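Undergrad: My questions concern the predicted model and sequence given below.
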Amino acid sequence: MSADPRALLRSMFDAAIAAAQPDRCIPPFLPAGPKGRLIVLGAGKASAAMARAVERHWSGPLEGLVVTRYGHAVPTERIEIVEAAHPVPDAAGLQAARRIRDFAAAAEPDDTVLCLISGGGSALLALPLDGISLDDKQAVNRALLASGAPISEMNCVRRHLSAVKGGRLAALAHPAKVVTLLISDVPGDNPVDIASGPTVGDPTTCANALAILRRYRIALPPAAEALLESGSGETVKPDDPRLAGNETHIVAAPQASLEAAAAVAREAGFAAHILGDALEGEARDVGAVLAAVARQVVQRGQPFTPPCVLLSGGETTVTLRGGGRGGRNVELLLSLGLHLRGFESVWALAGDTDGVDGLEEIAGALLTPDSLSRAWARGINPQAALDNNDGHGFFGALGDAIITGPTLTNVNDFRAILITLLYNPPPVEVAIS
């Protein structure tokens, strides 16, 4: 237990990312060779690396196209890689989605369509239904991202405005068999929420999407509102016969990455406890709750005895209040630090496993026992930074930002709270009568 806390936390984060690398998790799930062609289609931050893994481990002919985030492409020989914008779609994503749709529609009965889907695909696979423009789609995306809505609700809306999501891509490929390999970035690992489910049936409705938009007071462009009101944006349902016989496999998910990080902690001599792989809620509120748990561990030895590591995953949300530079992980971490108020024995790391927290190429940050005092010494007000959604500005000024570059995978948020103090229970007071 003499490990450097900074190095140990970073080692756990690196292990979580490594556990979800496509070269490790794709090969066991590759389908049998079809009578016809193998057509590879995909979308997401990890889709290019997934395509490369397929090429490396597939001996027969194949062809296809995947779309990934700018900066996340990798060299491939037979599968074309296109880059586009995330989290707000752009024209490159629109054009790629059109081509992916055409690939699916051209599949023949003896072909197998192998779909490689990961987080980020909702924005990257941007093909609105007829009557909705790219500008409309961008406006809705921006409003959803700023609303504080959880990812399941955001993706419900996205599915009902898309020509390829909500099972539509698989329906287009019918009667070819569709095999979908998923790297999950959503709490609960529900396939319909991963990149808004382009190949799986969707039980939600246009009415559900409208209710979500009204709940968050999001004004729709007229064409989009008319489409939802009329019900003409309805998605493909789970019992649709065009989906019969298809296969869907989750090849990497947050839980496996948390277990990999826990193994690193135990090897270093720390008990490791996974609090959950699907923690959701407002980032600053989740930070406050995790701080309360850490304080109870330090002060009471409950529910765990230190020294230990508390691990969690999931996807929090941020309701924008200020104009700072931030992301949900650094927002949570700053809130955690404010509620801990400099506990000497508590360190923490929060980061997005795709290497991008928010809109910047910054994965997350590290919180140390003296983060707040170092900030004050530099004239930085931590509470003001939180109020301004300026987590990246705060931790960047302290030199504690974590920059990984594109990790080529995405199993969502990773959080580790390291409690180094050996627990000394308070003396028991015995009443003398």
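TA: Sure thing, it's come through. Keep in mind that what you see is a predicted model, and the values were worked out from it rather than measured.

Undergrad: When you work out contacts or count neighbours from here on, use the C-alpha atoms and nothing else.
TA: Noted.

Undergrad: quick one, strands of the chain?
TA: Taking DSSP state E as the test, the strands found in the chain are 38-43, 63-69, 79-84, 112-118, 177-183, 247-252, 271-279, 308-314, 346-352, 364-367, 401-402, 413-419.

Undergrad: any chance of those strands in a markdown table, plus distance to residue 6?
TA: Listed next are the strands of the chain as a markdown table, based on distance: least, C-alpha to C-alpha, whole Å:
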| stretch | distance to residue 6 |
| --- | --- |
| strand 38-43 | 34 |
| strand 63-69 | 29 |
| strand 79-84 | 34 |
| strand 112-118 | 29 |
| strand 177-183 | 28 |
| strand 247-252 | 26 |
| strand 271-279 | 16 |
| strand 308-314 | 13 |
| strand 346-352 | 8 |
| strand 364-367 | 8 |
| strand 401-402 | 11 |
| strand 413-419 | 10 |
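
Undergrad: can you put those strands in TSV and add mean neighbour count and distance to residue 204?
TA: Formatted as TSV, those follow (neighbours: other C-alpha atoms under 10 Å; distance: least, C-alpha to C-alpha, whole Å):
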stretch	mean neighbour count	distance to residue 204
strand 38-43	27	22
strand 63-69	26	26
strand 79-84	21	28
strand 112-118	28	20
strand 177-183	27	20
strand 247-252	18	19
strand 271-279	19	21
strand 308-314	24	22
strand 346-352	27	28
strand 364-367	28	33
strand 401-402	22	38
strand 413-419	26	26
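
Undergrad: ok, second structure coming up, stack it against the first:
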Amino acid sequence: MVADPKRFLSDLFYAAIESAQPEKCIPNFLPADPKGRLIVIGAGKASAAMARAVEDNWDGDLSGLVITRYGYNVPCQSIEIIEAAHPVPDQSGLNGAKRMLELVSDLSADDTVLCLISGGGSSLLPLPLDGLSLEDKQSINKELLRCGATISEMNCVRRHLSQIKGGRLAAACHPAKVINLLISDVPGDDPINIASGPTVADPTTCADALAIVERYKIKLPARALEILETGAGETPDAADPRLANVETHMIATPQIALEAAAALSEKQGVSTYILGDSIEGEASDVGVVMAGIAKQVAARGQPFKAPCLLLSGGETTVTIKGKGRGGRNVEFLLSLAVALDGQKGVYALAGDTDGVDGIEEIAGAYCDPTTLERAWGKEINPRLSLANNDGHGFFEAIGDSIITGPTLTNVNDFRAIFIDAV
């Protein structure tokens, strides 16, 4: 069975990441040779690795440009790779987005655009509408990240203030054929929410974006508010003829990653249950709920009998109130540990499959029945750490941070709770 819970959970995390590697996912979705040119574009934390996989499996000529996060570059021969900032956009991303629009501005109906999109693309394609500056985009992005909005709500606002998101990039490719290969990092795998949907039709409106701004009391620059109030930021919808020749394929998803981890767990003789691939909500609240389920399993054998493994994915949110170092996965895990209060036989790991939880190069962390005791031994108050949003500081101090380095993919959050029979 499981002799080393930390090793067991870590192996499952890496199995989930491995299942979503572009080199495995890309080959089955490459198009037939076009009559004209093949232009490769894309953005996201996995986009450079996706571009490399295209080159490795394509026999004909191609060219293109993709934008990825700093540190996620994978060298290519014919496709240019630009690195830019995430989660707060920078000038490199702005310049890259401008060049991408220029690259697809003179295509013909014989050409094919292969668009490689993964999580992180929203920040990596920061091309605001006229009258908005990069500084405005940075300010808006920070507000969105802090307010507690869901990823779909954040992306709705971003789309309606952008020259490139919400289908505008696909419209710029017209009349060429556009083939989207997407690695999903969002709950529900809706293409419009992956990198804010630059090459798919947008079902939302400026009024929807304005309602989100008002709901969360988000401070916008005057010009941004004017764009939403007047409808000047409306995006192409499904009826737009420029998007009629767009084809979309989901090549890797959170569910596929969870199934890969579940298969490895079952192979080791552990009964495994996937609770959901799109769990959302405040990270600390989700931690409390998951702790309650784990306690019920441990104490009463309901709804599952121990030993067993509970897997889940999705994207929680953190409403920042403290000044600590954290991310949604360590926020969840610290909340879980506090709620478990040293429960015997319960072990957990939570991490972001892109290797970055929050803004630090830390994927997530691990906890076990001794977590709180070890923290108190270092004079660290777990509840105060949670209140200060200091998950990274907490787990780093007790030696339980999970560091993967750049994973070159992104299928959202991974949460695994192992409940042993005691």
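TA: That came in fine, so what should we check first? Just so it is clear, the structure is predicted and the values come from calculations on it, not from any experiment.

Undergrad: Superposing both, give me the TM-score.
TA: The TM-score (TM-score structural alignment, normalised by the length of the second structure) is 0.99; 422 aligned residues with a C-alpha RMSD of 0.6 Å.

Undergrad: circling back: right, so of the strands of the first structure, which gets closest to residue 197 of the first structure?
TA: With C-alpha to C-alpha as the criterion, residue 197 of the first structure lies closest to strand 112-118 of the strands of the first structure, at 8.6 Å.

Undergrad: mean shift between the closest one and the second structure?
TA: Per the superposition on the second structure, strand 112-118 of the first structure and its aligned residues are separated by 0.3 Å on average (mean C-alpha distance after the TM-score superposition for the first structure).

Undergrad: by contact count, what packs against that strand?
TA: strand 38-43, helix 47-57, strand 177-183 (3 or more C-alpha pairs under 8 Å, 6 or more residues apart in numbering; DSSP states H and E).

Undergrad: Using TSV, lay out these together with distance to residue 387 of the first structure.
TA: TSV is the format used below for those (distance: least, C-alpha to C-alpha, whole Å):
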stretch	distance to residue 387 of the first structure
strand 38-43	35
helix 47-57	35
strand 177-183	33
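
Undergrad: what's around the nearest residue to residue 15 of the second structure once chain neighbours are set aside, how many residues?
TA: Closest residue to residue 15 of the second structure in three dimensions, ignoring its sequence neighbours and counting by C-alpha to C-alpha, 6 or more residues apart in numbering: residue 261, at 5.5 Å. Each residue near residue 261 of the second structure was counted by other C-alpha atoms under 10 Å, and the total is 27.

Undergrad: Residue 261 of the second structure contacts residue 13, correct?
TA: Yes. Using C-alpha atoms under 8 Å, residue 261 of the second structure is in contact with residue 13, at 6.9 Å.

Undergrad: residues in contact with residue 329 of the second structure?
TA: By C-alpha atoms under 8 Å, 6 or more residues apart in numbering, the residues touching residue 329 of the second structure are 283, 350, 351, 352, 357, 364, 365, 413.

Undergrad: Counterpart of the fourth one over in the first structure?
TA: Matched across to the first structure, residue 352 of the second structure falls on residue 352, judged by TM-score structural alignment.

Undergrad: list the contacts for its match?
TA: Residue 352 of the first structure is in contact with 329, 363, 364, 410, 412, 413, 414, counting by C-alpha under 8 Å, 6+ apart.

Undergrad: ditto for residue 91 of the second structure
TA: The contact partners of residue 91 of the second structure, taken as C-alpha under 8 Å, 6+ apart, are 84, 134.

Undergrad: Next: the one 3 residues further on.
TA: If a contact means C-alpha under 8 Å, 6+ apart, then residue 94 of the second structure has 124, 125, 126, 127, 134 as its contacts.

Undergrad: Now residue 76 of the first structure: closest residue in space that isn't a chain neighbour?
TA: Nearest residue to residue 76 of the first structure in three dimensions, chain neighbours excluded: residue 52, at 5.8 Å (C-alpha to C-alpha, 6+ apart).

Undergrad: Check whether the one you found really touches residue 73, as I assumed.
TA: No. Using C-alpha under 8 Å, residue 52 of the first structure makes no contact with residue 73, being 9.8 Å away.

Undergrad: thinking again about what came up before, so which of the helices and strands packed on strand 112-118 of the first structure comes closest to residue 5 of the first structure?
TA: Per C-alpha to C-alpha, nearest to residue 5 of the first structure of those: strand 177-183, 29.5 Å.

Undergrad: Would you mind pulling up the elements that that closest one packs against?
TA: Using 3+ C-alpha pairs under 8 Å, 6+ apart as the contact test, the elements touching strand 177-183 of the first structure are strand 112-118, strand 247-252.

Undergrad: Kindly reformat those strands as a markdown table containing distance to residue 3 of the first structure.
TA: Output for these, formatted as a markdown table (distance: least, C-alpha to C-alpha, whole Å):
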| stretch | distance to residue 3 of the first structure |
| --- | --- |
| strand 112-118 | 34 |
| strand 247-252 | 29 |
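
Undergrad: of the ones you listed, which approaches residue 21 of the first structure most closely?
TA: Comparing these against residue 21 of the first structure with C-alpha to C-alpha, the closest turns out to be strand 247-252 (8.2 Å).

Undergrad: what's the mean distance for that closest one versus the second structure?
TA: Strand 247-252 of the first structure sits 0.3 Å off on average (mean C-alpha distance after the TM-score superposition for the first structure).

Undergrad: contacting residues around that strand?
TA: 19-20, 25-26, 29, 178-184, 189, 191, 200, 411.

Undergrad: show me what contacts residue 26 of the first structure?
TA: 50, 53, 54, 181, 251.

Undergrad: run the last query once more with 7 Å
TA: 50, 53, 251 (C-alpha atoms under 7 Å, 6 or more residues apart in numbering).

Undergrad: how many neighbours does the first one have?
TA: To tie it back to what came earlier, the one meant is residue 50 of the first structure. Neighbours of residue 50 of the first structure under the rule other C-alpha under 10 Å: 32.

Undergrad: how much space between the residue nearest to it when sequence neighbours are not counted and residue 129 of the first structure?
TA: Computed as C-alpha to C-alpha, 6+ apart, the closest residue to residue 50 of the first structure that is not its neighbour in sequence is residue 22, at 5.1 Å. Residue 22 of the first structure is 31 Å from residue 129 of the first structure, where distance means C-alpha to C-alpha, to the nearest Å.

Undergrad: ditto for residue 321 of the first structure
TA: According to C-alpha to C-alpha, residue 321 of the first structure and residue 129 of the first structure sit 32 Å apart.
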